[in-house]
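K.L.:
Next one to model:
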Amino acid sequence: MRGARRWRTRSGSRRLTAREDEDGRVQTCTRRSAREDGASGARGRRQLQGLRPAGMQALVLLAAARGKHERMRGCSDEGRILVFLVKEGELQLIKAKETKGAVYSLKSFNGKLLAAINQKIRLYKWVQRNDRSHVLQFECAHDGHVLSLYTQTRGDFILVGDMMRSLSLLIYKHEEGKIEEVARDLNTNWMTAVEMLDDDIYIGADNCCNLFTVCKSPYGFLEAVGEYHLGDVVNRLHHGSLVMHHADSGTGQFPSVIFGTVNGAIGVIVSLPYDLYAFLEKLQSVLVNFVKGVGNLSHAQWRSFCNARRTSSARNFVDGDLIESFFSLSPSQMVEVACAMGVPPVELYKKVQELTNLH
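P.N.:
Below is the predicted model:
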């Protein structure tokens, strides 16, 4: 991501971010929007997931955890997966499966159920027995995590967010009936949310208020390609948009991911084409000379990726708050910025204004 942008409004805050990979393909852009109570969708020991096997009615699955040693060990001794049948607008419990550990995440995966249970990733299939009843039958599993808290899937690939070991990418092999690791991030990040932006680029959020993106390396690990300090803990990432886009809108064709934070803020991450990203990155470098932060804090220092182990400059993000602060400049300052950018003031104004259509 080569850029992150953030807007402050009376109702809350917004952020726009953009990113590109080594081949010049833009992968993401982020923006932060208005605050709403409960909008971030706090994660706890319960997880809901819908499932509709072929030829069956819709099912809703609920996961929970319990255990008297939970506070001591950081994880539960046992949990349950509850299967409900959706019938005439009501939920009917039809199956309860005990698990040896807390179920932190449930995902519908290739017509099966993917569950993150303590340090394991387990795959179940919904099978019919001779008496015509159904049961969740274990198929395969993958171990090797400290605590697998978050999962996202795309095709046969599985992205796992670990409590301490950052991100790992797995693949499910149908013919062999097993799950294998493809690559992992070698950095130590305490994850709070994960998402797969596309087949090759993945985004994560950590407990130090950072966002970072990784891509598959030819050397068998996940390489960090973007780092940025958001200033808030993200606890949910999901593909979607905050606004309706028109077909004739230039910004309406950009893929986006919505995020929620522990403080109730909602935002969006949007993929930008490289030429637009490069333009906004240059604009950002010009605007820092005209817009001063509260207390004259350094913009570069505030947006630097920072955790308990290291601090590094933000990369592959553009700060959207700073970009939109262009509208707060005086007319003479706008002309100076446009001259530094080498574009007519009216064209620059329209280009920045067009980005507001993302929210």
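
K.L.:
CA atoms for contacts and neighbours, from now on please.
P.N.:
OK.

K.L.:
From residue 348, how far out is residue 335?
P.N.:
Remark: distance between residue 335 and residue 348 (C-alpha to C-alpha, to the nearest Å) = 9 Å.

K.L.:
would you list every one of the strands in the stretch 1-150 of the chain?
P.N.:
Per DSSP state E, counting those that start in this stretch, the stretch 1-150 of the chain carries strands over the ranges 3-9, 12-20, 26-28, 30-35, 47-51, 59-66, 78-87, 90-99, 103-109, 112-117, 120-128, 134-142, 148-154.

K.L.:
what about the closest residue to residue 190 other than its chain neighbours, neighbour count?
P.N.:
Excluding the flanking residues, the one nearest residue 190 by C-alpha to C-alpha, 6 or more residues apart in numbering is residue 164, at 4.5 Å. For residue 164, the count of nearby residues is 17 (other C-alpha atoms under 10 Å).

K.L.:
go on, residue 6?
P.N.:
Applying other C-alpha under 10 Å, we find 23 residues neighbouring residue 6.

K.L.:
hey, where'd the helices end up in the stretch 151-300 of the chain?
P.N.:
Secondary structure of the stretch 151-300 of the chain, counting by DSSP state H, counting those that start in this stretch: helices at 274-287, 299-302.

K.L.:
which of those sits most buried?
P.N.:
Among the helices of the stretch 151-300 of the chain, ranked by average contacts under mean count of other C-alpha atoms under 10 Å, first place goes to helix 274-287 (a mean of 18).

K.L.:
which other residues reach it?
P.N.:
Helix 274-287 is contacted from outside by 2-3, 18-20, 24-26, 318-319, 322-323, 326, 337, 340-341, using C-alpha atoms under 8 Å, 6 or more residues apart in numbering.

K.L.:
what about that helix, distance to the chain center?
P.N.:
The chain centre lies 24 Å from the centre of helix 274-287; the measure is C-alpha atoms, centre = their mean, to the nearest Å.

K.L.:
tilt between it and strand 3-9?
P.N.:
Helix 274-287 runs at 60 degrees relative to strand 3-9, counting by axes from the mean of the first three to the mean of the last three C-alpha atoms, to 10 degrees.

K.L.:
hang on, the earlier thing: am I right that the residue nearest to residue 190 is in contact with residue 189?
P.N.:
Yes - between residue 164 and residue 189 there is a contact under C-alpha atoms under 8 Å: 5.5 Å.

K.L.:
ok, and the closest non-adjacent residue to residue 113?
P.N.:
Per C-alpha to C-alpha, 6+ apart, closest to residue 113 is residue 124, 5.0 Å.

K.L.:
Next, the second sequence, to be compared with the first:
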Amino acid sequence: MCKRMMLLREGVCSCFLLVKIQIIQTSPFQVSEVYSKELKGAISSLASLQGHLLIASGPKIILHKWTGSELNGVAFFDASPLYVVSLNIVKNFILLGDIHKSIYFLSWKEQVSQLRLLAKDFGSLDCFATEFLIDGSTLSLIVSDELKNVQIFYYALKMSESWKGQKILSRAEFHVGAHVTKFLRLQMFPTSDRTNATPGSDKTNRFALLFGTLDGSIGCIAPLDELTFRRLQSLQKKLVDAVPHVAGLNPRSFRRFHSYRKAHRPGPDSIVDCKLLCHYEMLPLEDQLEIVTRLERLVHRFSQV
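P.N.:
The predicted structure follows:
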């Protein structure tokens, strides 16, 4: 006999049920209710946090502890979000996405049973999906919005631009061209598994984000080491002029952050477009050599990328 615990959500009744599913070889599935509880407002998101159940209900998130017979609230946070649409967890850190007020970065302290706000984005943003992007010891916060953009933020307590850590800072931004509704975090293979890997570039704790969009497409966002990024960025700049584009459209203009009647300060240029880079290997050999020659100092190292 195999037993599993499963959470079911009923948004219409504004309640949630904790049910137990038993799988028996000689009979079909058996489902029995273990616990149910009503809340004020619809449940919009659920997440597991160090053995606790984190529930988002409207503008409030409540952390519950299962005692064996019931769920008891041990902490809550309802400072200013309007309506929570997504929750993501890494260790004791929480990423919260709001329907209009962008993202919030929180931490959970079990010793004092407290959910504490570390930083947030002070701009307005209609979140579609959020997730953590992990690159070794570097933790980034990623969010997709209504205007088909993807932004990457980071928490910098000691930087003056962060207002003593109250504001998260922009690391990169990118226009996908479709509404991203879900990110899936997947661990990457260590770079040492590749031949001719750069010494010291091995990072085993590295994750990529696979995402899906409303138009049916899928994509991936993955971290790069600094040297590889510089090489690919230089190549990308050359390909903008070297490759003929559909209807003569400029890919750099298309990938710029889109804002609707709002002043926007451009973020760092920290993302390379693999869709554009793929055109390089489809070029004739003569054109490839000409582009590489223009890159001067990267000629002898380019084949190692």
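
K.L.:
before we move on, the earlier item: how about the helices of the stretch 151-300 of the first structure in CSV, adding distance to residue 172 of the first structure?
P.N.:
Listed next are those as CSV, based on distance: least, C-alpha to C-alpha, whole Å:
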stretch, distance to residue 172 of the first structure
helix 274-287, 33
helix 299-302, 40
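
K.L.:
Aligned to the residue nearest to residue 113 of the first structure, what sits in the second structure?
P.N.:
Here residue 124 of the first structure is matched to residue 64 in the second structure, going by TM-score structural alignment.

K.L.:
Make sure its match is actually in contact with residue 70.
P.N.:
No - with contact defined as C-alpha under 8 Å, residue 64 of the second structure does not reach residue 70; the gap is 9.4 Å.

K.L.:
Between those two, point out the one with more neighbours.
P.N.:
Between residue 64 of the second structure and residue 70, counted using other C-alpha under 10 Å, the more crowded position is residue 64 (20 against 13).

K.L.:
Now the buried members of the contacts of helix 274-287 of the first structure.
P.N.:
Among the contacts of helix 274-287 of the first structure, those buried by neighbour count (16 or more other C-alpha atoms under 10 Å) are 2-3, 18-20, 26, 318-319, 322-323, 326, 337, 341.

K.L.:
could I get these as a markdown table with distance to residue 140 of the first structure?
P.N.:
Output for these, formatted as a markdown table (distance: C-alpha to C-alpha, whole Å):
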| residue | distance to residue 140 of the first structure |
| --- | --- |
| 2 | 38 |
| 3 | 40 |
| 18 | 37 |
| 19 | 36 |
| 20 | 35 |
| 26 | 35 |
| 318 | 42 |
| 319 | 43 |
| 322 | 48 |
| 323 | 48 |
| 326 | 54 |
| 337 | 58 |
| 341 | 56 |
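
K.L.:
The residue nearest in space to the middle of the second structure and residue 94 of the second structure, how far apart?
P.N.:
Note on the second structure: the residue nearest the mean C-alpha position is residue 131, at 2.8 Å, using C-alpha atoms, centre = their mean. Computed as C-alpha to C-alpha, the residue 131 of the second structure to residue 94 of the second structure distance reads 10 Å.

K.L.:
The stretch 201-305 of the second structure: strands as residue ranges?
P.N.:
Along the stretch 201-305 of the second structure, counting by DSSP E, counting those that start in this stretch, strands occupy 207-213, 218-221.

K.L.:
Would you mind finding the most buried of those strands?
P.N.:
strand 207-213 (a mean of 18).

K.L.:
Give me the contact list for that strand.
P.N.:
Here strand 207-213 of the second structure makes contact (C-alpha under 8 Å, 6+ apart) with 133-135, 178-188, 218-223.

K.L.:
In the first structure, which residues correspond to it?
P.N.:
Using TM-score structural alignment, strand 207-213 of the second structure lines up with residues 255-261 of the first structure.

K.L.:
now that stretch, how far from the chain's geometric center?
P.N.:
Mean C-alpha position of stretch 255-261 of the first structure versus that of the full chain (C-alpha atoms, centre = their mean) differs by 7 Å.

K.L.:
for stretch 145-160 of the first structure, same thing?
P.N.:
With C-alpha atoms, centre = their mean as the basis, stretch 145-160 of the first structure stands 12 Å off its chain's centre.

K.L.:
Figure out the length between the terminal residues of that stretch.
P.N.:
With C-alpha to C-alpha, one end of stretch 145-160 of the first structure sits 9 Å from the other.

K.L.:
OK, contacts around residue 96 of the second structure?
P.N.:
Neighbours of residue 96 of the second structure in contact, by C-alpha under 8 Å, 6+ apart: 84-88, 103-106, 130.

K.L.:
and it, what pairs with it in the first structure?
P.N.:
Correspondence of residue 96 of the second structure to the first structure, assessed by TM-score structural alignment: residue 160.

K.L.:
One more: residue 36 of the second structure?
P.N.:
By TM-score structural alignment, residue 36 of the second structure lines up with residue 96.

K.L.:
That match is in contact with residue 85, isn't it?
P.N.:
No - the criterion here is C-alpha under 8 Å, and residue 96 of the first structure misses it with residue 85 at 11.9 Å.

K.L.:
aligned partner of residue 231 of the second structure in the first structure?
P.N.:
The equivalent of residue 231 of the second structure in the first structure is residue 279 (alignment by TM-score structural alignment).

K.L.:
from the contacts of helix 274-287 of the first structure, which is closest to residue 355 of the first structure?
P.N.:
When those are compared for distance to residue 355 of the first structure (C-alpha to C-alpha), residue 323 comes out closest, at 9.6 Å.

K.L.:
Which residues lie in contact with the equivalent of the closest one over in the second structure in this structure?
P.N.:
In the second structure, the residue matched to residue 323 of the first structure (TM-score structural alignment) is residue 277. For residue 277 of the second structure, the contact set (C-alpha under 8 Å, 6+ apart) comprises 232, 235-236, 239.
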